[in-house]
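K.L.:
return a 3D structure for these sequence lines:
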Amino acid sequence: MLVHQLLANEGILLIRPDGPIAAGDFELVAKTVDPYIENKGTLRGVMIEAPSFPGWDSFAALMSHLCFVRDHHRFVAKVAAVSDSPILSIAPEIAKHFVQAEVRHFNATDRDAALAWLRE
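P.N.:
Presented below is the predicted three-dimensional model:
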């Protein structure tokens, strides 16, 4: 499950996995961000906050995640991965080959720095 919150006045989407990601999770996120993107054009940033990477509960969930990234990455300026997970710490190196957004990793204790970076 993904817990998400759109800071509409700042154009920042906060995402926090609360257990394995399900196929419908990104549909719910899209229902939140798509109207904002239609109105404003872009998101300033996305902060993914995950102490550890919970994975996906099914192959359909993985595909839903990949489709969400494919459909939305052009509308996001920055992505902050806030985690001590080894998987998420290498995310910026992997993501730069697939997304237009600037992606940066922050340790779990650096949440405030990540949010400040997104606000720049």
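
K.L.:
for the rest of this, base every contact and every neighbour count on C-alpha atoms.
P.N.:
Fine.

K.L.:
farthest residue from the center of this structure?
P.N.:
When distances to the mean C-alpha position of the chain are computed (CA atoms, centre = their mean), the maximum falls on residue 39, with 19.7 Å.

K.L.:
what packs against the helix or strand encompassing it?
P.N.:
Here residue 39 is covered by helix 25-40, with elements defined by DSSP states H and E. In terms of contacts (3 or more CA pairs under 8 Å, 6 or more residues apart in numbering; DSSP states H and E), helix 25-40 is packed against strand 2-7, helix 59-72.

K.L.:
before we compare anything, build this one as well:
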Amino acid sequence: MTIIFKEIEIVEEGKLIHLTIAGKLEKEDYDIFAPKIDQQIKQYGKINLLVELIDFHGWTAGAAWEDTKLGVRHFNDIERLAIVGDKTWEKGMAYFSKAFTLAKVRYFDISERDEAEAWIREAQ
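P.N.:
I've put the predicted structure just below:
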């Protein structure tokens, strides 16, 4: 039996949103954090996202579709996107995501987490 643990933590600080995601994302998870992103963009205009992936297992098909819709909806609304992870494919995902946003996108290894946060905060 496979049990996949999932946890999503959202920290909002001005125009910075820090998402910590563990496990596998499902379509319903976007109901949790997408409205927060929408709200911050409405309030601040462009925002910065720090996405920290901890023991991340990817997306279901429905979640991938929600992610695509979120990216299209906010193509111009994200100034910087820092992705922190520990898997090679996550680094590839960061480069792939550049096609869906005008944001400056950077990948940081988990050992560079503090550097990622500093880079995101430069834009504050």
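
K.L.:
can you pull the TM-score for these?
P.N.:
After superposition, the two chains reach a TM-score of 0.85 (TM-score structural alignment, normalised by the length of the first structure), with 117 aligned residues with a CA RMSD of 1.7 Å.

K.L.:
residue 40 of the second structure contacts residue 48, doesn't it?
P.N.:
No. Checked against CA atoms under 8 Å, the pair residue 40 of the second structure and residue 48 is beyond contact range at 9.7 Å.

K.L.:
looking at these two, which is more packed in?
P.N.:
Higher neighbour count among residue 40 of the second structure and residue 48: residue 48, with 26 against 20, using other CA atoms under 10 Å.

K.L.:
any idea of the angle the longest strand along the second structure forms with helix 30-44?
P.N.:
The single longest strand within the second structure, with elements called by DSSP state E, is strand 47-59. Direction vectors for strand 47-59 of the second structure and helix 30-44, defined by axes from the mean of the first three to the mean of the last three CA atoms, to 10 degrees, enclose an angle of 170 degrees.

K.L.:
packing partners of strand 47-59 of the second structure?
P.N.:
strand 16-25, strand 78-85, helix 113-122.

K.L.:
who wins for proximity to residue 56 of the second structure among these?
P.N.:
Residue 56 of the second structure sits nearest to strand 16-25 of all those, at 4.7 Å, using CA to CA.

K.L.:
list the buried residues of stretch 111-118 of the first structure.
P.N.:
Across stretch 111-118 of the first structure, burial judged by 16 or more other CA atoms under 10 Å covers 111, 114-115, 118.

K.L.:
stretch 24-40 of the second structure now?
P.N.:
If you call a residue buried by 16+ other CA under 10 Å, then stretch 24-40 of the second structure has these buried ones: 24-27, 30, 33, 36-38, 40.

K.L.:
so it matches what in the first structure?
P.N.:
The counterpart of stretch 24-40 of the second structure in the first structure, using TM-score structural alignment, spans residues 20-36.

K.L.:
between the helices and strands packed on strand 47-59 of the second structure, which gets nearest to residue 66 of the second structure?
P.N.:
Comparing those by CA to CA, strand 16-25 comes nearest, at 10.2 Å.

K.L.:
for that closest one, packing partners?
P.N.:
With contacts taken as 3+ CA pairs under 8 Å, 6+ apart, strand 16-25 of the second structure sits against strand 7-13, strand 47-59.
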